[in-house]
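In: Quick one, structure for this:
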Amino acid sequence: MEGLYNFLVTLDGLLGGAGWFPFVLLGVGLFFTIYLKFPQIRFFKHAWLVVTGKFDHKGDPGDTTHFRALTTALSGTVGTGNISGVAFAIFLGGPAALFWMWATAFLGMTTKFVEVTLSHKYRVQTEDGTMAGGPMYYMDRRLNMKWLAVAFAIATVISSFGTGNLPQSNGIAQSIEATFGFEPMVVGSVLAILLALVILGGIQRIAAVTAKVVPLMAVVYLIGAFAVIFANLENIGPSFMAVISDAFTGSAAAGGFLGASLAYAFNRGVNRGLFSNEAGQGSAPIAHAAAKTKEPASEGMVSLLEPFIDTIMICTITGLVILSSGVWKEKHENNFDRADMYFVAGQYSDKDQADVNALYGYLNDEEGNAVLPYTGTISVVNGTAVSSGFTLLNARSVAEDVTYSVGSEDPFTGTLEIKDGKPVKENLEVTGKSLVHSAALTTIAFTRGLFGDFGQYIVSVGLMLFAFSTAIAWSYYGDRAMTYLLGPRSVMPYRVIYVAGFWWAAFSDTTLVWAMSAVAIVVMTLPNLFGIMLLSKEMKQTVNDYWNRVHK
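Out: All right, here's what the predicted structure looks like:
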């Protein structure tokens, strides 16, 4: 698994983690925002009217209403990205990362408007009478780029696991284990059965379930979030100021947080913003293709609400909970994931500014930093290291009160071999105090509010609802892609594998799952961005024609 993780990290470094990717993503959004004269502002009110059904016409082709198409698409985006993803972004980039999530969402509102409009325009009716759409259809039917359509559809299937399946299941299991103590394998088994019962019913059942679950989960989560915000009201202003002031400088060291450069915060904020709202990824158009309307532009306007609701509203609230409570810079007792641990040569303390500066350079990949991976042996007696010459970093922080065990709960005594910063022994278990990230960080933050420790249950229930609804929506995206690639008969085998993956991810390594999702997102996004840029003139004409007719 460690070899796979290293490969995925390398691949992500060439794709989503590369310096060019955020500029491509934001650049496309910025281009369309200017080219279409700020549609996220101009059409914002009209989009809400379309959702309410004001412009509906009886007999319009499609499988579901605007509202249900919106909730299905929202269920695909409102998931672990809003709970785990925001926490992960702040953990990596500090408060500055939240600003870049906002920027991604604002420009993403336009990107989603464009991709949904074009995809809806070229949707088709399948053999079983249901509608099928998505970027693969405009790539095929309009651009005559069958190869690009096939590449996108394959990427959609892969991304259905990397975005909608594996990290969702993992996030649920992690939170429920931390809160209730249930074994992840048991949680995964129960949820996999429930998932199978829903997705076998197709889009009608999926839309019906998400239309009920999405509003419910939003209410539950917001109640818990505002309980924390009100309890830490005096920190809201400083939290906002930190987000804004750090946006163009990077975040300085604070507590156990060793700081993040501007480039790192920018990259991780944009990356997590995309994971949260999926603008440009091409997933939402698949759900919106089922909407009953003859007007592609009207459904595109409905879709621009998604990044607003998902990122600008829900992610901001999560970010304020984490920042105002202060848990993002505190060390907490936890079990260290192997991929999060790094042994470095020399002894460092986060209480010494010179050491903090050195570790900052190491964590932010600055050239010329003097910190090197540790290679050698460590003597351990009753679970405690008695030798020196090294420092253990876990979750980008200096680990404290570290205890070692091997294959059991009994403290380890003996010698541990470390090579290039990583322990050689495979079944080494390490616990101690360090920063935490993902769902665990949000869960801790929710205990710092009016509900006290009860707040963790709200996160667990909210995460379960958020993530489960995301998995439902993404199963639909994947089966539409399989329908395009291999026909309706391929859908059932895909669903079986999808459910099996959902079960497996519940007890797999958290860091590995996030690495898989990071790669899958970019593999799906790039072909879609390329395609919508080629159709920019047609997009403008389609929107103008619709707007002129509606406002006669």
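
In: make it CA atoms for all contacts and neighbour counts henceforth
Out: OK.

In: Correct me if wrong: Ala211 contacts Arg68.
Out: Yes - using Cα atoms under 8 Å, Ala211 is in contact with Arg68, at 5.7 Å.

In: and Arg480, what does it touch?
Out: Ala132, Gly133, Ile286, Val491 (Cα atoms under 8 Å, 6 or more residues apart in numbering).

In: Can you flag which of those residues belong to helices?
Out: When those are checked against helices (DSSP state H), the matches are Ile286, Val491.

In: out of the contacts of Arg480, who's nearest Asn232?
Out: Ile286 (40.4 Å; Cα to Cα).

In: Surely that closest one touches Gly478?
Out: No - counting by Cα under 8 Å, Ile286 sits too far from Gly478 to count as a contact (9.3 Å).

In: Give me the common contacts of those two.
Out: With Cα under 8 Å, 6+ apart, Ile286 and Gly478 have no common neighbours.

In: one more to put side by side:
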Amino acid sequence: MEALLNFFSAMSSLVWGPPMLILLLGTGVYLTIRLKGITLSKIPYAISLIFKEDNESEGDVSAFEALATALSSTIGTGNIAGVATAIAVGGPGAALWMWIAAIVGTATKFAEGVLAVKYRVKNEDGEMAGGPMYYIQEGLGQKWKPLSIFFAACGVMVAWLGIGATVQANSMADALQANFGISPIVTGVVMAALVGMVVLGGIKRIAKVASKIVPLMSAIYILGTLYIILTNIVELPAAISLIVKSAFSGQSAIGGFAGAGVMLAIRKGISRGIFSNEAGLGSAPIAHAAAKTNNPVRQGLIAMLGTFIDTIIICSLTTLTIIMTGVWNSGETGAALTTKAFNVGMPGPGGLVIGIGIIFFAFSTALGWCYYGEKCIEYLLGHKAIKPYKFIYILCVLLGATVKLELIWAISDVVNGLMALPNLVALLGLSGIVISLTKEYFNNTATNGKDQAEHIA
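Out: Coordinates of the predicted model:
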């Protein structure tokens, strides 16, 4: 086990090295510039689109349900455990790099949503299927199909051994054992049964469950963090100052004040941010491809809200809670660090809020990632492979509850990075299509009742 952990840790350092960070940030910066910043200026307009039904268009779920499904796989352990790990290992400065990655990541997520709807297809059951494997093959051309196959294969691995089944089951098992003394084996059995009941019903059942769980638990978690931040509001200026200063000094909690260097803060901030919001990973467009819509740009605008909600709002609140309660350098890491912050900031119910939050977030994330992996396996092996895939997924949930956490995180980092590579290549190669469609949309659409044409070069 130790040898495996060392191997995947070394692979993680290689995959998430400077080339990957430059590619991720560079893609987001490039798209943000090409789009003239509309992924930031049009956030209010994008929010208004969520509540506009488009039942006459083709698709399997509403725009809101598609966003909820995408958020179900991003708002999870990455917001609670992943952010805490980034701060503990990379220092408070990791938060600044996480924010920077998220700001440009809205453009990345927008492009993913646009291309997902543009190149989606109908499968033999009449359901929509889309995502990077389709826009790589159809957009870049058949000669790029090996890249589509590589992405889909990585997607299945992430679902089984990465963000999907194992990480979520492990996080839920830890939370239930710490807060209620429930055995991880019991957690694994129950979670596997509940996941199975939902995912065997397909995207419509997943979307309906996600659209109930995600808003409720997000609201509870946000209210909890806001309570702690407001009751410690005098610490806010110092917390912001610490984040900014340590972003360039490499100050970390683990390893003392000498830290592990600025590069570690950057790497942890970006990698954990991507783990949380999945911008550039290529997962969210699989969900957005199922939306009822007649325009790719419309869904792209809704898709980009996922990064804003996940990282700019929820991850930021987690970061401030940990730093403002003064526990960031306590020696704890992961969910234990966030739990400690809640216990300090909200004595009594604080730990329970985190425990329940992890349970529901982990469950919803497991649902969303099962669907992503399903579409990837369908692309690789056809419709007949979906049921066997789902049964293996449920088995991974069961096993994940009892596997060593450090190994799971190391595996997750590696497969996440490998999955991002083909998607980023496609986003850059098809950026001209995204710009063209966006220009056409804003030149012909009245925004909020007014003619606000956007001219994008």
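
In: sorry, back to before: out of the contacts of Arg480 of the first structure, which one sits closest to Leu49 of the first structure?
Out: Closest to Leu49 of the first structure, out of all of the contacts of Arg480 of the first structure and judged by Cα to Cα, is Ile286, at 21.8 Å.

In: hey, which helix is longest across the second structure?
Out: Every helix in the second structure considered (DSSP H), the longest is helix 350-381.

In: buried stuff in that one?
Out: Judged by neighbour count (16 or more other Cα atoms under 10 Å), helix 350-381 of the second structure contains these buried residues: 350-380.

In: how much does that helix stray from the first structure?
Out: On superposition with the first structure, the mean distance recorded for helix 350-381 of the second structure (mean Cα distance after the TM-score superposition for the first structure) is 0.6 Å.

In: which part of the first structure lines up with that helix?
Out: The aligned range for helix 350-381 of the second structure in the first structure is 455-486, by TM-score structural alignment.

In: so how far is that stretch off the chain centroid?
Out: Using Cα atoms, centre = their mean, to the nearest Å, the mean C-alpha position of stretch 455-486 of the first structure is found 12 Å from that of the whole chain.

In: re the thing from before, compare Ala211 and Arg68 of the first structure (neighbour count), which wins?
Out: Using other Cα atoms under 10 Å as the criterion, Ala211 of the first structure and Arg68 rank with Arg68 on top: 24 against 20.

In: Now for that one: which residues touch it?
Out: Going by Cα under 8 Å, 6+ apart, Arg68 of the first structure touches Ala207, Ala208, Thr210, Ala211, Ala291.

In: Please tell me how far it sits from Glu299 of the first structure.
Out: 12 Å (Cα to Cα, to the nearest Å).

In: list the residues that contact both of these two?
Out: The contact lists of Arg68 of the first structure and Glu299 share Ala291, where a contact means Cα under 8 Å, 6+ apart.

In: Return the residue of the first structure aligned against Asn123 of the second structure.
Out: Asn123 of the second structure maps onto Thr126 in the first structure, by TM-score structural alignment.

In: For His383 of the second structure, the count of nearby residues, please.
Out: Using other Cα under 10 Å, His383 of the second structure has 15 neighbouring residues.

In: can you check the one 5 residues further on too?
Out: Here the neighbour count serves as a burial measure; for Pro388 of the second structure (other Cα under 10 Å) it reads 12.

In: Show me what counts as buried in the helix or strand hosting it.
Out: According to DSSP states H and E, Pro388 of the second structure maps onto helix 386-400. Buried residues in helix 386-400 of the second structure, defined by neighbour count with 16+ other Cα under 10 Å: Ile386, Tyr389, Lys390, Tyr393, Ile394, Leu395, Cys396, Val397, Leu398, Leu399, Gly400.
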